[in-house]
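Chemist: here's my sequence, what's the structure:
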Amino acid sequence: MHKHKEETWALVDLVRKIVKDHQAPLETRMLRGEKLTRADFEPGCEAARMAGLWGLNLPPELGGVRLSMVDRLAITEENSKCLAPIRFGGEVLHAMLNLQGEQKARYLDPLLSGVKRYCFALTEPGGGSDPARAVLTHAKRDGGSWLINGSKTWISLFEDADGVLVFARTSKEKGANAISMFAVERGNPGLVARPVPMLGGFSTHQLTFDNCRVDDLAFIGAEGDGFKGAQQELSRVRFESGAMALGIAQRCYDMMVQHAKQRIVFEGPLSEKQAVQSMIVDSWIEIQQHRLTLYACAEKHDAGQDTRVEAGMVKMTCTEMVGRVIDRAIQIHGAAGCTYESPLAHWYDQLRLSRIYDGPTEVHKYRVLARSLLA
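Modeler: Presented below is the predicted three-dimensional model:
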């Protein structure tokens, strides 16, 4: 980790202990073929809460600890080394932090306490890489309420959510400034959800809004500010995607080193073979390079600098890197790395998606980075 403070190391040690006590047994169950439920993750979440790890992005006045980006990424990196990581509670979209009165009581307070969870619905069938242009879902006033019509796709975390934060156009303008955010409760008769199975055992959902009626309290934030709120969330998620990839890469590296030392082939340990040594060294170098970059960018963020471009770069390079490391780890393990009794096979499936969601590699490279550098 890059110039970590003692406090950061203490946080990492704390997360490592919770993972060992609560999450590692869940990983074992997953490797036996069991399907885990939301309830299975509650003990680990509660242990984190009791340890003070609650509302990691929230200010103290709302019951959170508002960790720096460096600290959050260090926690994410350590947590991601387990196939069944801790699901931290008290996560709240930045745009919801200023809710007051009845809106605060209905939406923010249940989120802060962990009673409710909401997922995030921006992507539509017409395109996920250019969301502002592709948003066709619209909402219009109807008396004292709003009617939402449209469709969202590839929506993750819906299966465990109590509601969904949906982004819809509230005017006829074509730009991002016409997009607003609404909270729609699960069970609303105008919301129909269809599960879409994905690689790695994930289940995303396609959501259809058919005259989905919500009241004025469900309108979150100012009109036209919805996409701005979404962009704030995406930058944070992209940093954390990089840290998650780094944590998984480190675990895969540790596994390949251990296996190479123990596996005997042609009258000697696998670790003595030059091809294996090359794969291990290449993986170590890549992990160290990306760790230095990740935390240097996080420090820029904590210093108040605009790091939207860096967030895209970190997400792009780390998710590409972890794919290479996992592939080497499977190659070194041979057939043992290809079974779902090993976390390697699970991550091989899961991490393929990481190069697509929250912005595909090509979009970050040629749309975000190139446009920024050549402006």
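Chemist: CA atoms for contacts and neighbours, from now on please.
Modeler: Noted.
Chemist: mind listing what's buried along the longest helix along the chain?
Modeler: Across the chain, the longest stretch assigned as helix under DSSP state H is helix 226-262. Residues 226-227, 229-230, 233-253, 255-257, 259-260 are the ones in helix 226-262 that count as buried (16 or more other Cα atoms under 10 Å).
Chemist: helices of the stretch 51-200 of the chain, start to end?
Modeler: 69-79, 101-103, 109-113, 131-134 (DSSP state H, counting those that start in this stretch).
Chemist: show me what the last one is packed against.
Modeler: The one in question is helix 131-134. Counting contacts by 3 or more Cα pairs under 8 Å, 6 or more residues apart in numbering; DSSP states H and E, helix 131-134 is packed against no other helix or strand.
Chemist: and the contacts of it?
Modeler: 122-124, 126-128, 174-176, 179, 227 (Cα atoms under 8 Å, 6 or more residues apart in numbering).
Chemist: what about the nearest residue to Pro360 once chain neighbours are set aside, how many residues nearby?
Modeler: Among residues not flanking Pro360 along the chain, Ser129 sits closest, at 7.1 Å (Cα to Cα, 6 or more residues apart in numbering). Counted with other Cα atoms under 10 Å, residues neighbouring Ser129 total 19.
Chemist: surely Ser129 meets His364?
Modeler: No: with contact defined as Cα atoms under 8 Å, Ser129 does not reach His364; the gap is 9.4 Å.
Chemist: buried deepest among the helices of the stretch 51-200 of the chain, which one?
Modeler: Counting by mean count of other Cα atoms under 10 Å, helix 69-79 has the highest mean neighbour count of those, with a mean of 24.
Chemist: count the neighbours of Lys17 for me.
Modeler: Lys17 is flanked by 12 other residues according to other Cα under 10 Å.
Chemist: any idea whether it is helix, strand or coil?
Modeler: Going by DSSP: H, G, I helix; E, B strand; the rest coil, the secondary structure assigned to Lys17 is helix.
Chemist: one step back: scan the contacts of helix 131-134 and report the most crowded one.
Modeler: Ile179 (28 neighbours).
Chemist: distance of that one from Phe219?
Modeler: Ile179 sits 12 Å away from Phe219, going by Cα to Cα, to the nearest Å.
Chemist: with Asp225 instead?
Modeler: 11 Å.
Chemist: now show me the structure for the sequence below, then we'll compare the two:
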Amino acid sequence: MYELKEETRALVDLVRRIVNDHQMRLESRKLRGEKLTSADYQPGREAARRAGLWGLSLPRELGGADLSLVDRLAIIEENRKCLTPIRFGGETLPDLLQLQGEQKTRYLDPFLSDATAICFALTESAGGSDPARNTLTRAARDGDGWIINGSKIWVSDFDDADRVFVFARETRERVASSVSMFAVEKNNPGLVARAFPMLGEYTTHQLTFDNCRVDEVARIGMEGTGFKAAQDALNATRFSNAAATIGIAQRCYDMMVQHAKQRNLFGSLLSDKQAIQSMVVDSWIEIQQNRLVMYSCAEKDDRGEDTRVEASMTKLTCTEMVGRVIDRAIQIHGGAGCTYESPLAHWYDSQRMSRIWVGPSEVLKYRVLARHLMREG
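Modeler: Next up, the predicted model:
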């Protein structure tokens, strides 16, 4: 089993206290059928910021916590044991942290002060798993600005965002080096949004850019640097997704053990049944194996090594694992696990998408990992 260092365990304990003080109450309300808003999450978010848990990866000179990847994943794992986790702020693309002059004043400073929220639009219906070739949205020069035309889909966090960072081609050439990143204000008249309700009560959006004009300052970085920025973000997100699924799986495991120890069936406890014991043991082994792999890969990242393959592997195995653990937990709970008065049913819905977001399992397995292994061989 992987053992966290004492300093990291202290951070985990801090997160656990904030979650217990603020977020578990929200979980109870959600399980009663209440609709929660962003304002409901604000007390927990503010408590986390007062405790120094803001901008977990952000440099200290910008007001962040500047934590290692191991520390960040441990925090995410603990936080996601709750159905209504803390919404940490201050996380963004590394490229945005390099902004200077007017771009810094317009885009970075308001975000760092928590005055504005942002989202990113990368995926297109032509094929989100291959954005280097399937980014068809175009940004064409027009005087002292740009005209953007195209469409993006499955855009998360748009409801709460003030602006969108969209990835678009500057040329017709369908290669990674033609993709740049542009900032578009949410109230731009050339931006039209359509909401898509999703599994797990999520909402994503399709964004249509119809002769959407932005000024010269709106292009972030040099021409053709957008794809690398997106890939860097995907790498970090894959690790974060892995940690989230381990936290959820651990909570499901704890619930199944507790239920098995309390539930009588045919004159004895469920925990005495060999079939139940097998499901519990299988879940425990899978969680521990994936936790060990994830943190070992994170240590490699903290040493400055390239972990693109490790991030893909970890995301793949963890998101596959959590579905099996949730399914076993529901099976042990029976009908009580199938009601939305239990977090198990909510996770059964929402975690189905984890095998698709930021790289479907099949793409990570055969496009990323298999190609890497063939090159290594």
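Chemist: okay, and the common contacts of Asp225 and Phe219 of the first structure?
Modeler: 180-181.
Chemist: quickly find the element holding His205 of the second structure.
Modeler: Secondary-structure assignment from DSSP states H and E places His205 of the second structure in strand 203-215.
Chemist: after that strand, next one along is what?
Modeler: Heading C-terminal from strand 203-215 of the second structure (DSSP H and E), you reach strand 219-220.
Chemist: for that next one, give me the average deviation versus the first structure.
Modeler: Aligned to the first structure and superposed, strand 219-220 of the second structure gives a mean residue distance of 0.8 Å (mean Cα distance after the TM-score superposition for the first structure).
Chemist: farthest residue from the center of the second structure?
Modeler: No residue in the second structure sits farther from the centre than Gly267, which is 44.3 Å out by Cα atoms, centre = their mean.
Chemist: how about that residue, what's its match in the first structure?
Modeler: Aligned by TM-score structural alignment, Gly267 of the second structure pairs with Glu267 of the first structure.
Chemist: what separation is there between its match and Lys273 of the first structure?
Modeler: Distance from Glu267 of the first structure to Lys273 of the first structure, by Cα to Cα: 11 Å.
Chemist: didn't Ile220 of the second structure look like it was pressed against Val179?
Modeler: No: applying Cα under 8 Å as the test, Ile220 of the second structure and Val179 come out as separate, 11.2 Å apart.
Chemist: count of residues packed around the nearest residue to Ile147 of the second structure once chain neighbours are set aside?
Modeler: Distances taken as Cα to Cα, 6+ apart place Arg213 nearest to Ile147 of the second structure, at 4.5 Å, with adjacent residues excluded. Residues contacting Arg213 of the second structure under the criterion other Cα under 10 Å number 22.
Chemist: and Arg213 of the second structure, what does it touch?
Modeler: With Cα under 8 Å, 6+ apart, Arg213 of the second structure has these contacts: 145-148, 188, 190.
Chemist: among those, name the buried ones.
Modeler: For the contacts of Arg213 of the second structure, buried by 16+ other Cα under 10 Å: 145-148, 190.
Chemist: name the nearest of the residues you listed relative to Ser283 of the second structure.
Modeler: Ile148 (48.1 Å; Cα to Cα).
Chemist: now do the contacts for the equivalent of that closest one over in the first structure.
Modeler: Ile148 of the second structure maps onto Ile148 of the first structure when the alignment is built from TM-score structural alignment. Ile148 of the first structure is in contact with 137-140, 168, 209-214, counting by Cα under 8 Å, 6+ apart.
Chemist: with adjacent residues omitted, what lies nearest to Ile148 of the first structure?
Modeler: Going by Cα to Cα, 6+ apart, Ile148 of the first structure has Ala139 as its nearest residue, at 4.3 Å.
Chemist: surely the one you found meets Lys172?
Modeler: No: counting by Cα under 8 Å, Ala139 of the first structure does not reach Lys172; the two are 10.5 Å apart.
Chemist: more crowded one of these two?
Modeler: Using other Cα under 10 Å, the more surrounded residue of Ala139 of the first structure and Lys172 is Ala139, with 26 against 9.
Chemist: still on that earlier bit, residue contacts, the residue nearest to Ile148 of the first structure?
Modeler: Counting by Cα under 8 Å, 6+ apart, Ala139 of the first structure makes contact with 146-149, 168-170.
Chemist: what packs against the longest helix of the first structure?
Modeler: Partner elements for helix 226-262 of the first structure (3+ Cα pairs under 8 Å, 6+ apart): helix 69-79, strand 179-185, strand 268-269, helix 274-302, helix 308-333, helix 343-354.
Chemist: following superposition onto the second structure, what is the mean distance for it?
Modeler: So helix 226-262 of the first structure averages 0.3 Å relative to the second structure (mean Cα distance after the TM-score superposition for the first structure).
Chemist: between helix 69-79 and that helix, find me the angle.
Modeler: 50 degrees (axes from the mean of the first three to the mean of the last three Cα atoms, to 10 degrees).
Chemist: gap between the helix or strand following helix 226-262 of the first structure and the chain center?
Modeler: Using DSSP H and E, the helix or strand that follows helix 226-262 of the first structure in sequence is strand 264-265. Chain-centre distance of strand 264-265 of the first structure: 39 Å, with Cα atoms, centre = their mean, to the nearest Å.
Chemist: do the same with stretch 158-167 of the second structure
Modeler: 16 Å.
Chemist: cool, stretch 236-245 of the first structure as well?
Modeler: Its chain's C-alpha centre and that of stretch 236-245 of the first structure lie 7 Å apart, by Cα atoms, centre = their mean.
Chemist: separation between Cys252 of the first structure and Arg16 of the first structure?
Modeler: Applying Cα to Cα to Cys252 of the first structure and Arg16 of the first structure gives a distance of 16 Å.
Chemist: for Ser180 of the first structure, same thing?
Modeler: For Ser180 of the first structure relative to Arg16 of the first structure (Cα to Cα), the value is 39 Å.
Chemist: Glu34 of the first structure too?
Modeler: 23 Å.
Chemist: ok, these two, which is more surrounded?
Modeler: Each of Glu34 of the first structure and Arg16 has its neighbours counted (other Cα under 10 Å); Arg16 has more, 17 against 11.
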